[in-house]
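Visitor: Give the three-dimensional model of this entry:
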Amino acid sequence: MTYKGYLIDLDGTIYRGKDPIPAGRRFVEQLQARRIPFLFLTNNTTKTPETVANRLAKEFDIHVSAAAIYTATLATIDFMKDANRGDKVYIIGEPGLKNPILEAGFVWDEETPDYVVVGLDSAVTYDMFVTATLAIQKGAAFIGTNPDKNIPTERGLLPGAGALISLVETSTNQTATYIGKPEAIIMDKAVSLLQLEKKDVLMVGDNYLTDIRAGIDNDIDSLLVLSGFTQKEDLPHLPIPATYVVDSLDEWAFDA
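Guide: Okay, here's the model as predicted:
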């Protein structure tokens, strides 16, 4: 089937930590040459779209604008604005999460925030978890940026945002509202940004639990590439298969 637009994961699909995945660059170049619209759709909240675009260019020779990158941070901001619950927020996360939220007009509040947002934070402390826990107990809406338990790197699978969110879920006995893949919140917005219908879009990624479930759970066809999180030996155990599976993105036939 020929698709009119693509949603593409980054970590484990285009690169693995600091290591490039050459087939990923060639895949993007094919899309650009064919003038097929695409968005990089990432659960990574540690970097802004501008930073991601700059890194793609400098480290991986992939040249796109910041507008081609939709992060779980941007989806979180869109969600909070749509919810219209208030503008006070407490955030566990790195500058790629905190700065855009505050720049979007939200105000930092550690005592009685309207929202507590938890994402990946490599410098998180126990006191930060305490602040988040108490605020949620007082009634703040609990948002988890994405459910990724691990992130693939050149060192191996490291703790992801989902691991941090799980701690706060345990301490508050509350389940977070998740924004990132595979949730409908980020997928619906991404498809609308492409200005296409779901049937005309393909979700491409390496992680069955996030990328491929994002397709399956939201009626979007999916392409699983075995270059990152999900491995070939996992395939027989997947409850619902991806629409397509390839060892490398070089195998994908755009006009099939």
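Visitor: contacts and neighbour counts: CA atoms only from here.
Guide: OK.
Visitor: Tell me where the stretch 101-250 of the chain has helices.
Guide: Using DSSP state H, counting those that start in this stretch, the helices found in the stretch 101-250 of the chain span residues 126-137, 161-172, 184-194, 213-217.
Visitor: Now do the second one against helix 126-137, angle only.
Guide: Looking back up the chat, that one is helix 161-172. 60 degrees (axes from the mean of the first three to the mean of the last three CA atoms, to 10 degrees).
Visitor: list the buried ones in helix 161-172?
Guide: With burial defined by 16 or more other CA atoms under 10 Å, the residues of helix 161-172 counted as buried are 161, 162, 163, 164, 165, 166, 168, 169, 171, 172.
Visitor: and this one, so I can compare the two:
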Amino acid sequence: MKDYQGYFIDLDGTTYKGKERIPAAGRFIKRLQETGKEVLFVTNNSTRTPDFVAKNLRKNHDINVTAENVYTTAIATADYLRSIAPAKSKIYVIGESGLKLALEKRGFILTDDQPEYVVVGLDTSVTYEKLEKAVLLIRSGAKFIGTNADSNLPNERGMVPGAGSIVKLVEYATQTKPVMIGKPEAIIMKMALERVQLPKEKVIMVGDNYHTDIEAAINVGMDSLLVYTGLSRPEEVIKEKIQPTYKVNNLDEWKI
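Guide: Sure thing, here's the model as predicted:
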């Protein structure tokens, strides 16, 4: 086993299950911190700010981290756009405060007046009017960016529509493929690697979902650790052509 210097870690299903703690995950993160490893939570959730996520981890899961330890698709989307577009570029956004704040902090102007880009993420208050604007702007030439392709999100009511469901609606109406940022795409992983300033050979992706966390690592050429505390099941994963680098039942099994 390699001596990894950085750990990219998924949240729901890996670090916790909704409001429920995963005790092994808390112990795992504490061991990483005690041995001086770089810890970065990499999440497809674009609705919350890193500060909100970190506060939730501290308050509800006894995991002592700060906003600097959190990398959301909102931040990754802002970082990606900043790498290809100048400050003050105009962007139309379907999304919530986490996404809008990340873009504004990078100096972008959020507007529906002739934007160069349309960014679509999860918006629990989405309306036909918002979707109509996005479609018309993309059909008029604005470049289409999607935060992530998650079709569903788990909550107490069940598997509700995720950001990917909204992105797909806009894609269907425009017949335009978006640039996708979040897991399993390589973009969020490349942006996260730039954030921690480590080569991919020194970092491992830890997650519970083969089709997002593990495929994201595969797509960028990183090692991966699949933990069976969330979505993916052993009988499903064994059928995949490319296997995770490592698999554990819980994170207590991982030797640092």
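Visitor: Let me see the TM-score of these two.
Guide: Once superposed, chain against chain, the TM-score is 0.94 (TM-score structural alignment, normalised by the length of the first structure); 254 aligned residues with a CA RMSD of 1.5 Å.
Visitor: Just send the helices of the stretch 101-250 of the first structure back as JSON lines, with distance to residue 207 of the first structure too.
Guide: Output for these, formatted as JSON lines (distance: least, CA to CA, whole Å):
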{"stretch": "helix 126-137", "distance to residue 207 of the first structure": "28"}
{"stretch": "helix 161-172", "distance to residue 207 of the first structure": "14"}
{"stretch": "helix 184-194", "distance to residue 207 of the first structure": "15"}
{"stretch": "helix 213-217", "distance to residue 207 of the first structure": "9"}
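Visitor: which of those sits most buried?
Guide: For those, average neighbour numbers computed from mean count of other CA atoms under 10 Å are highest in helix 213-217, which has a mean of 21.
Visitor: Can you name every helix or strand that it contacts?
Guide: Secondary-structure packing of helix 213-217 of the first structure (3 or more CA pairs under 8 Å, 6 or more residues apart in numbering; DSSP states H and E): helix 184-194, strand 201-205, strand 221-225.
Visitor: Just give me the mean distance for that helix relative to the second structure.
Guide: When the second structure is superposed, helix 213-217 of the first structure averages 0.8 Å from its matched positions, counting by mean CA distance after the TM-score superposition for the first structure.
Visitor: separation between the aligned partner of residue 189 of the second structure in the first structure and residue 197 of the first structure?
Guide: Structural alignment places residue 189 of the second structure opposite residue 187 in the first structure (criterion: TM-score structural alignment). Using CA to CA, to the nearest Å, residue 187 of the first structure is found at 12 Å from residue 197 of the first structure.
Visitor: do the same with residue 126 of the first structure
Guide: 44 Å.
Visitor: Spatially central residue for the first structure, please.
Guide: Centroid-nearest residue in the first structure, with CA atoms, centre = their mean: residue 43, separated by 1.6 Å.
Visitor: wait, doesn't it sit right on residue 74?
Guide: No - using CA atoms under 8 Å, residue 43 of the first structure is not in contact with residue 74, being 10.1 Å away.
Visitor: Which residues are in contact with the equivalent of residue 94 of the first structure over in the second structure?
Guide: In the second structure, the residue matched to residue 94 of the first structure (TM-score structural alignment) is residue 96. Neighbouring residues of residue 96 of the second structure by CA atoms under 8 Å, 6 or more residues apart in numbering: 46, 47, 48, 121, 122, 123, 124.
Visitor: In contact with the first one, which residues are there?
Guide: Counting by CA under 8 Å, 6+ apart, residue 46 of the second structure makes contact with 72, 73, 74, 75, 95, 96, 98, 99, 121, 122, 147.
Visitor: Now which residue in the first structure aligns to residue 118 of the second structure?
Guide: Using TM-score structural alignment, residue 118 of the second structure lines up with residue 116 in the first structure.
Visitor: In contact with its match, which residues?
Guide: Neighbours of residue 116 of the first structure in contact, by CA under 8 Å, 6+ apart: 89, 90, 91, 92, 132, 135, 136, 140, 141, 142, 143.
Visitor: try residue 87 of the first structure
Guide: Contacts of residue 87 of the first structure (CA under 8 Å, 6+ apart): 105, 106, 107, 114.
Visitor: mind checking how far the first one is from residue 69 of the first structure?
Guide: In other words, residue 105 of the first structure. Plainly put, residue 105 of the first structure is 21 Å away from residue 69 of the first structure if you go by CA to CA.
Visitor: Going by how many neighbours each has, rank the two and give me the top one.
Guide: residue 69 (23 against 12; other CA atoms under 10 Å).
Visitor: Now do the contacts for that one.
Guide: By CA under 8 Å, 6+ apart, the neighbours of residue 69 of the first structure are 39, 40, 41, 42, 49, 52, 53.
Visitor: what's the matching residue for residue 133 of the first structure over in the second structure?
Guide: Counting by TM-score structural alignment, residue 133 of the first structure lines up with residue 135 in the second structure.
Visitor: just the strands in the stretch 51-200 of the first structure please.
Guide: 69-71, 88-92, 107-108, 115-118, 141-144, 150-153, 156-159, 177-178 (DSSP state E, counting those that start in this stretch).
Visitor: Export those strands to JSON lines and append columns for distance to residue 57 of the first structure.
Guide: JSON lines is the format used below for the strands of the stretch 51-200 of the first structure (distance: least, CA to CA, whole Å):
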{"stretch": "strand 69-71", "distance to residue 57 of the first structure": "13"}
{"stretch": "strand 88-92", "distance to residue 57 of the first structure": "29"}
{"stretch": "strand 107-108", "distance to residue 57 of the first structure": "33"}
{"stretch": "strand 115-118", "distance to residue 57 of the first structure": "29"}
{"stretch": "strand 141-144", "distance to residue 57 of the first structure": "29"}
{"stretch": "strand 150-153", "distance to residue 57 of the first structure": "19"}
{"stretch": "strand 156-159", "distance to residue 57 of the first structure": "24"}
{"stretch": "strand 177-178", "distance to residue 57 of the first structure": "30"}
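Visitor: right, so of those strands, which gets closest to residue 244 of the first structure?
Guide: Closest of the strands of the stretch 51-200 of the first structure to residue 244 of the first structure is strand 150-153, at 21.5 Å (criterion: CA to CA).
Visitor: That closest one vs the second structure, average distance?
Guide: With mean CA distance after the TM-score superposition for the first structure, strand 150-153 of the first structure averages 2.6 Å from its match.
Visitor: Run through the neighbouring helices and strands of that strand.
Guide: strand 156-159, helix 161-172.
Visitor: re the thing from before, burial count for the nearest residue to the residue nearest to the centre of the first structure once chain neighbours are set aside?
Guide: Computed as CA to CA, 6 or more residues apart in numbering, the closest residue to residue 43 of the first structure that is not its neighbour in sequence is residue 72, at 4.9 Å. Residue 72 of the first structure is flanked by 25 other residues according to other CA under 10 Å.
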